[in-house]
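In: Fold the following.
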Amino acid sequence: MRLRSLLFVPGDSDRKFEKAAQSGADVLICDLEDAVAPSQKSAARQRVSQWIDRAEDVAPSLFVRVNALDTGFTGDDLAAVVRPGLAGIMVPKANGAHDLDAISSLIDPLEKTAGMEANVIRIVVVATETPAAMFALGSYAPPHPRLAALTWGAEDLGAAIGITSNKESDGSWTFPFQVARAQCLFASANAGVAPIDTLYSDFRDSAGLEVDCRAARRDGFTGRIAIHPNQVETINRCFSPSAEEIAEARKIVRAFADNPDAGTLGIDGKMYDIPHLKAAQKTLAAAGASS
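Out: Presented below is the predicted three-dimensional model:
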């Protein structure tokens, strides 16, 4: 399952789901949390469950963002959506791996009742939305069998700490949110799961999105959340290795395969060592390419 572009879809709109399904996104995150008013939660659950029943006819993998554990809605969300066709759950406002364990314990019996394999439903955790979460990022390692990725969020964290803005005048993140972003990267690497960058809120600014995505990939993120179908093409392109990168990665991997006892190698006048080999292997994996 590829986690390059993850597009949010409000759980109360068939029209938006149909449009999102044609967007080219790797994953659709059917949202039962912030995009749905409390009075519409029940109807949205029913609608999302119907979308999941159609999963075989939809190209993207289907995830559901459930409501946070402290809302009292999580159990009802999971009971409605854990069924064949569901690929994963997004867990918002997690305070650490203990919340992942709690969610998984709710999924386990539902998965079994639905006749699904154990742990087939994967989990993406929004790992920085509370102050407590910032002190628990190391808890995701070793990873739970369901854990597929960590991502980070700015809005709920900002509300919790009382900010007046999370952006500098040039549009860059203020320092507290630079910390959250970097810590998400480190926590993902520590757990050995995919790091997913947070959304780019101005969906009309395609040029700004591209610059930001290229910076995110440079820093180590392997995918990004989208909030509008028009963002998907840019995200897919920016987080996909170029033909030149794939060719260089193949050259590095083959050179080390031909010299299995070497720790460093000269290739085309440049020196490469084991970290370069690992980076090349990740490039090929991201491209779905063989060596």
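In: all contacts plus neighbour counts: C-alpha atoms, from now on.
Out: Noted.
In: so who does residue 133 touch?
Out: Residue 133 is in contact with 93, 94, 95, 96, 127, counting by CA atoms under 8 Å, 6 or more residues apart in numbering.
In: hang on, the second one in a strand?
Out: Okay, so that is residue 94. No. Residue 94 is assigned coil when assessed by DSSP: H, G, I helix; E, B strand; the rest coil, not a strand.
In: Which residue ranges of the stretch 51-200 of the chain form helices?
Out: 74-81, 97-113, 131-134, 155-161, 175-191 (DSSP state H, counting those that start in this stretch).
In: so what does the second one touch, helix or strand wise?
Out: So the one you mean is helix 97-113. Contacts defined by 3 or more CA pairs under 8 Å, 6 or more residues apart in numbering; DSSP states H and E place helix 97-113 against helix 74-81.
In: buried sites along stretch 40-53?
Out: Within stretch 40-53, the residues scored as buried using 16 or more other CA atoms under 10 Å are 41, 42, 44, 45, 47, 48, 49, 51, 52.
In: Please enumerate the strands of the stretch 101-250 of the chain.
Out: For the stretch 101-250 of the chain, the strands defined by DSSP state E, counting those that start in this stretch cover 122-126, 147-151, 194-197, 223-226.
In: Output these as CSV; include the columns mean neighbour count.
Out: CSV is the format used below for the strands of the stretch 101-250 of the chain (neighbours: other CA atoms under 10 Å):
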stretch, mean neighbour count
strand 122-126, 24
strand 147-151, 26
strand 194-197, 27
strand 223-226, 26
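In: Quickly note the distance from residue 240 to residue 2.
Out: 11 Å (CA to CA, to the nearest Å).
In: what does residue 287 give?
Out: Taken as CA to CA, the span from residue 287 to residue 2 is 10 Å.
In: compare with the first, here's sequence two:
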Amino acid sequence: MAGIQRTQHVAEHFTMGPAVLFCPADRPERYAKAAQRADAVILDLEDAVAPDAKEQARKNLIEQPLDPERTIVRINAAGTPDFALDLDAVAQTAYRTVMLAKAESAEQLRAIADGGVQPRASIRVIALCETALGVLRAAELAQEPNVVGLMWGAEDLVASLGGTASRDEAGHYRAIARQARAQVLLAAGAFGKAAIDAVYLDIPDTAGLTLEVRDAVASGFTATACIHPSQVPVIRDGYSPSEAQLGQARELLAAAAAAGNGVFRFHGAMVDGPVLRHAEQVLRRAR
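Out: A predicted model of the protein is given here:
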């Protein structure tokens, strides 16, 4: 129990989000704009960058600095030739949070801290679970001390299974994607790490994104990643409690203080500890 309490303390101080925007690292002209629009930026050295542009992308990373407290660097998967090169580039910057693409084992996470370059020891890691093996090992990844968060990825996951689409014709996640999403969230929550929801690829569909963000908030995600600046305000609105929700939460907590016992009736419904924690979470999100 003590170990879990310590990791929960780490998660409480992981303040990036709720709207985390991907930005290709080979597009330095977009860095500042992305930082202005989003709560945090993921400078992407992996899928968003063509193989022949990765070297220049690493140079951009070093030469075009952003606020390190609001910046994450997505590095290429362990075992690829770019993995060590990405880490060496990060070590030449003030950035201290990386997202490991296709994370699958604790050994890969330890390699980030034990790579032989001294600044790596202080690097915090978000493990991106986007393969079948990575999702199955999400709880193992969450227990590593340098991990501060987990994220899941739908499209790479389905591709790793030999599938063709993470969503059905109506735009809803298929059962396998919903299971992976839940498994990664449970692993993050069990060990007090931040949980970042996957991107919504249909940029014009703000209604669909709104529904997905509301579900992410209600389920317990810390943040939602996005691929376009227009998605940022939708995500922020979803994570920000309404005045009505805040008022109800304050009223409920005041009633609990007045009741002075564990279980009581509030507007005709029974209220106990978990319901009060829900109300407390609403107030925390407002702060």
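In: follow-up on the earlier one: closest to residue 260 of structure 1 out of the strands of the stretch 101-250 of structure 1?
Out: For residue 260 of structure 1, the closest of the strands of the stretch 101-250 of structure 1 is strand 194-197, at 28.1 Å, according to CA to CA.
In: Show me what residue 61 of structure 2 lines up with in structure 1.
Out: Taking TM-score structural alignment, residue 61 of structure 2 has residue 48 as its aligned residue in structure 1.
In: Just the element for that match, please.
Out: helix 41-53 (DSSP states H and E).
In: Against which helices or strands is that helix packed?
Out: Partner elements for helix 41-53 of structure 1 (3+ CA pairs under 8 Å, 6+ apart): helix 74-81.
In: so the helix it packs on corresponds to what in structure 2?
Out: Using TM-score structural alignment, helix 74-81 of structure 1 pairs with 83-90 in structure 2.
In: Just give me the mean distance for that stretch relative to structure 1.
Out: Mean deviation of stretch 83-90 of structure 2 relative to structure 1 after superposition (mean CA distance after the TM-score superposition for structure 1): 1.5 Å.
In: Please compute how far that stretch lies from its chain's middle.
Out: Taking CA atoms, centre = their mean, to the nearest Å, one finds stretch 83-90 of structure 2 lying 21 Å from the centre of the chain it belongs to.
In: What are the contacting residues of that stretch?
Out: 45, 58-59, 61-62, 73, 75-77, 96, 112, 117, 120.
In: Make TSV out of those residues and add distance to residue 31 of structure 2.
Out: Output for the contacts of stretch 83-90 of structure 2, formatted as TSV (distance: CA to CA, whole Å):
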residue	distance to residue 31 of structure 2
45	13
58	13
59	13
61	9
62	12
73	12
75	16
76	19
77	23
96	17
112	24
117	26
120	23
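In: Which one of these is nearest to residue 135 of structure 2?
Out: residue 77 (14.9 Å).
In: Looks like that closest one contacts residue 102 (just checking).
Out: Yes. Assessed by CA atoms under 8 Å, residue 77 of structure 2 is found in contact with residue 102 at 5.6 Å.
In: Show me which of the two is the more surrounded one.
Out: With neighbours defined as other CA atoms under 10 Å, residue 77 of structure 2 and residue 102 compare such that residue 102 has more, 23 against 20.
In: quick one: the residue nearest in space to the middle of structure 1 from residue 216 of structure 1, how far?
Out: The centroid of structure 1 falls nearest to residue 196 when counting by CA atoms, centre = their mean (4.2 Å). Counting by CA to CA, the gap from residue 196 of structure 1 to residue 216 of structure 1 is 9 Å.
In: tell me the contacts of the aligned partner of residue 70 of structure 2 in structure 1?
Out: Aligned counterpart of residue 70 of structure 2 in structure 1: residue 61 (TM-score structural alignment). Contact analysis of residue 61 of structure 1 by CA under 8 Å, 6+ apart lists 1, 26, 27, 28, 55, 86, 87.
In: now, among these, which is nearest to residue 282 of structure 1?
Out: Distances from residue 282 of structure 1 to the contacts of residue 61 of structure 1, taken by CA to CA, are shortest for residue 1, at 15.3 Å.
In: For the closest one, grab the count of nearby residues.
Out: Neighbours around residue 1 of structure 1, by other CA under 10 Å: 10.
In: so what's it closest to, chain neighbours aside?
Out: Using CA to CA, 6 or more residues apart in numbering and skipping residues adjacent in sequence, the residue nearest residue 1 of structure 1 is residue 61, 7.6 Å away.
In: same check, this time on residue 45 of structure 1
Out: residue 80 (6.0 Å).
In: mind checking how far that neighbour is from residue 99 of structure 1?
Out: Residue 80 of structure 1 is 20 Å from residue 99 of structure 1, by CA to CA.
In: ok, now residue 218 of structure 1?
Out: Distance from residue 218 of structure 1 to residue 99 of structure 1, counting by CA to CA: 30 Å.
In: go on, residue 90 of structure 1?
Out: 12 Å.
In: One more: residue 22 of structure 1?
Out: For residue 22 of structure 1 relative to residue 99 of structure 1 (CA to CA), the value is 33 Å.
In: Of those two, give the one with the bigger neighbour count.
Out: Between residue 22 of structure 1 and residue 99, residue 99 has the larger neighbour count (other CA under 10 Å), namely 17 against 12.
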